[in-house]
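In: Any chance you can model this:
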Amino acid sequence: MSRADQLADIQKRIAMACAKAGRATDAVQLLAVSKTFPLSDVLEFHACGQTTFGENYLQEALDKITQLADHPNAQQNTPAIEWHFIGPIQSNKTKPIAENFPWVHSVDRLKIAQRLSDQRPSNLPALNVLVQINTSGEDSKSGVEPADAVELCKTISALPNLKLRGLMTIPSNTENTDQLKAEFLQCKTIFDELNNQGLKLDTLSMGMSADLELAIECGSTCVRVGSALFGARSYPK
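Out: Below you'll find the model as predicted:
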């Protein structure tokens, strides 16, 4: 199957899920998760019209950003590729993230948000951020506890060089649809509460290759799709 066909299949799944939920097709953005795959694969999808790509591992992402800038056809890569950082964030990684990405999906504590704000270069627009909510309750997952999410989001929204755009969650690794739906809806409830309190959020990053239809049913505005586009990943040992 060609890259164009793979992309079209995912776009069709999104469109059908939107129609079933009574939502406009353009209400949901596709973020192609390119972690562990080379820049050449990214460029193949970009040539088919995909412009937003998510990366989990900082050094790998920075390498791709550098390679793209040095690419012989860099000036022809229009519209430009937009990189989203979606992985866990350690304090010693905030500076390069603040300097190189327009979007961050995985802010989960105030210290990280403050560092991103302080280290965002003055010549760049405010960094778009999502607060990650740990709806599964698993210790192995990053994210703020749901009970603490509203207070954290309000504090982050006041930081000078960040623009709080919404929330992100990674649900439990389960095939139990009821459990997944409950976790997605918990995140949507927090999202709605924050909007009702005047924060004007517009992005709810929920859903991946296996569960994007359910996430869209629950209100997702951004699905993060990797393996269904790029294929199975091979992680270094």
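In: okay, CA-based contacts and neighbour counts for the rest of this
Out: Fine.
In: Let's verify G54: helix, strand, or coil?
Out: strand (DSSP: H, G, I helix; E, B strand; the rest coil).
In: swap in N128?
Out: Secondary structure assignment for N128 (three-state DSSP): strand.
In: For it, the count of nearby residues, please.
Out: By the other CA atoms under 10 Å criterion, the neighbourhood of N128 contains 17 residues.
In: isn't it right up against P160?
Out: No. Contact criterion CA atoms under 8 Å: N128 and P160 do not qualify, at 11.7 Å.
In: name the element the spatially closest residue to P38 that is not a sequence neighbour belongs to?
Out: Closest residue to P38 apart from its sequence neighbours, by CA to CA, 6 or more residues apart in numbering: K64 at 7.6 Å. Using DSSP states H and E, K64 maps to helix 58-70.
In: And this one, please, so the two structures can be compared:
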Amino acid sequence: MTTIVRNLQLVRDRITTACVAAGRNPATVRLLAVSKTFGAEAVADAATDGQRAFGENYIAEGVEKILALRQQPAVPALEWHCIGPVQSNKTRLVAEHFDWVQSVDRLKIAQRLSEQRPAHLPPLQICLQVNVDGGANKSGLAPADVQALAQEVAQLPRLVLRGLMAIPEPAADFDAACELHARSKAIFDAVNASGVLPIPMDTLSLGMTADLEAAIHAGSTMVRVGTAIFGKR
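Out: This is a model prediction of the structure:
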């Protein structure tokens, strides 16, 4: 058993334990393995243990891995999530190679992704990034702007609005982390309850290595874990 496979099993155990503590079914929380800065061989190692969804922050690096792994017959089809900032000059690369984009925070970016998504591929799955705690140096929408953008993005062809993503600042303790993540859950629920979307959102992407338990307690349906799987960068 490799270190990555052993780490994956430990992370899955953490998710299960957190779900049980929160009174949730572990099947309701997906694990996104964040493979930024680690090579294609590390992704292939994780894939041998059944991990299929991978997140990349850096677009060029991610595309290089996606293309390399597609050339390896032993590696199954993988699901690739762009979780880093997307600039206008990189939207075509993202639209052509990724399956999900979790970091949309501007209508212009969503429109370009929609226009540039190849017709032979399934629609691109989209999460809006929310700057839930108002961090000055953070990407993401102000909470008050989420509903309007969600309504516009939901109308774009070649995209499917799936949910919200947030990366709040590290919290002092479990209770503080739960409170931060609960803000995102409240926004998610409010947008779904507003009736402005043709299909309700189903994905709340919250929590990383340090705070996945708090995120699950608050209602996260997807945790993004890198360090606990692949090691320190």
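In: one step back: which helices and strands does the helix holding K64 of the first structure pack with?
Out: Secondary-structure packing of helix 58-70 of the first structure (3 or more CA pairs under 8 Å, 6 or more residues apart in numbering; DSSP states H and E): helix 39-47.
In: In the helix it packs on, which of the residues would be classed as buried?
Out: Under the neighbour-count criterion of 16 or more other CA atoms under 10 Å, helix 39-47 of the first structure has L39, V42, L43, F45, H46 buried.
In: for the second structure, what's the longest helix?
Out: The longest helix of the second structure (DSSP state H) is helix 174-194.
In: That one vs the first structure, average distance?
Out: For helix 174-194 of the second structure, the mean deviation from the first structure after alignment is 1.8 Å (mean CA distance after the TM-score superposition for the first structure).
In: how far away is R120 of the first structure from L127 of the first structure?
Out: 7 Å (CA to CA, to the nearest Å).
In: Need the residues touching each of those two.
Out: The contact sets of R120 of the first structure and L127 overlap at A98, N161 (CA atoms under 8 Å, 6 or more residues apart in numbering).
In: What helices and strands are in contact with whatever helix or strand L10 of the second structure lives in?
Out: Taking DSSP H and E as the definition, one finds L10 of the second structure inside helix 3-21. Using 3+ CA pairs under 8 Å, 6+ apart as the contact test, the elements touching helix 3-21 of the second structure are helix 40-47, helix 212-218, helix 227-230.
In: For whichever helix or strand comes after that helix, give me the average deviation versus the first structure.
Out: On the C-terminal side of helix 3-21 of the second structure, the nearest following helix or strand under DSSP H and E is strand 30-34. On superposition with the first structure, the mean distance recorded for strand 30-34 of the second structure (mean CA distance after the TM-score superposition for the first structure) is 0.2 Å.
In: between strand 30-34 of the second structure and helix 40-47, how big is the angle?
Out: 160 degrees (axes from the mean of the first three to the mean of the last three CA atoms, to 10 degrees).
In: so who does the nearest residue to T221 of the first structure once chain neighbours are set aside touch?
Out: Of all residues not flanking T221 of the first structure in the chain, V28 sits nearest, at 4.2 Å (CA to CA, 6+ apart). With contacts defined as CA under 8 Å, 6+ apart, V28 of the first structure is in contact with I14, C18, I216, S220, T221, C222, V223.
In: Just give me the closest of these to N176 of the first structure.
Out: The shortest gap between N176 of the first structure and any of those belongs to I216, at 16.6 Å (CA to CA).
In: Can you tell me how far the closest one is from L204 of the first structure?
Out: From I216 of the first structure to L204 of the first structure the distance is 10 Å (CA to CA).
In: Q90 of the first structure maps to what in the second structure?
Out: Under the alignment (TM-score structural alignment), Q90 of the first structure maps onto Q87 of the second structure.
In: That match reaches I109, doesn't it?
Out: Yes. Q87 of the second structure lies in contact with I109 (CA under 8 Å); the separation is 7.4 Å.
In: The two - which one has more neighbours?
Out: I109 (19 against 12).
In: To which secondary structure element is the aligned residue in the first structure for that one assigned?
Out: Mapped onto the first structure by TM-score structural alignment, I109 of the second structure lines up with I112. Assessed by DSSP H and E, I112 of the first structure sits inside helix 110-119.
In: ok, the closest residue to A228 of the first structure other than its chain neighbours to T78 of the first structure distance?
Out: Spatially, and ignoring its direct neighbours in sequence, A228 of the first structure is nearest to S209 (5.5 Å; CA to CA, 6+ apart). Look at S209 of the first structure and T78 of the first structure: by CA to CA, they are 26 Å apart.
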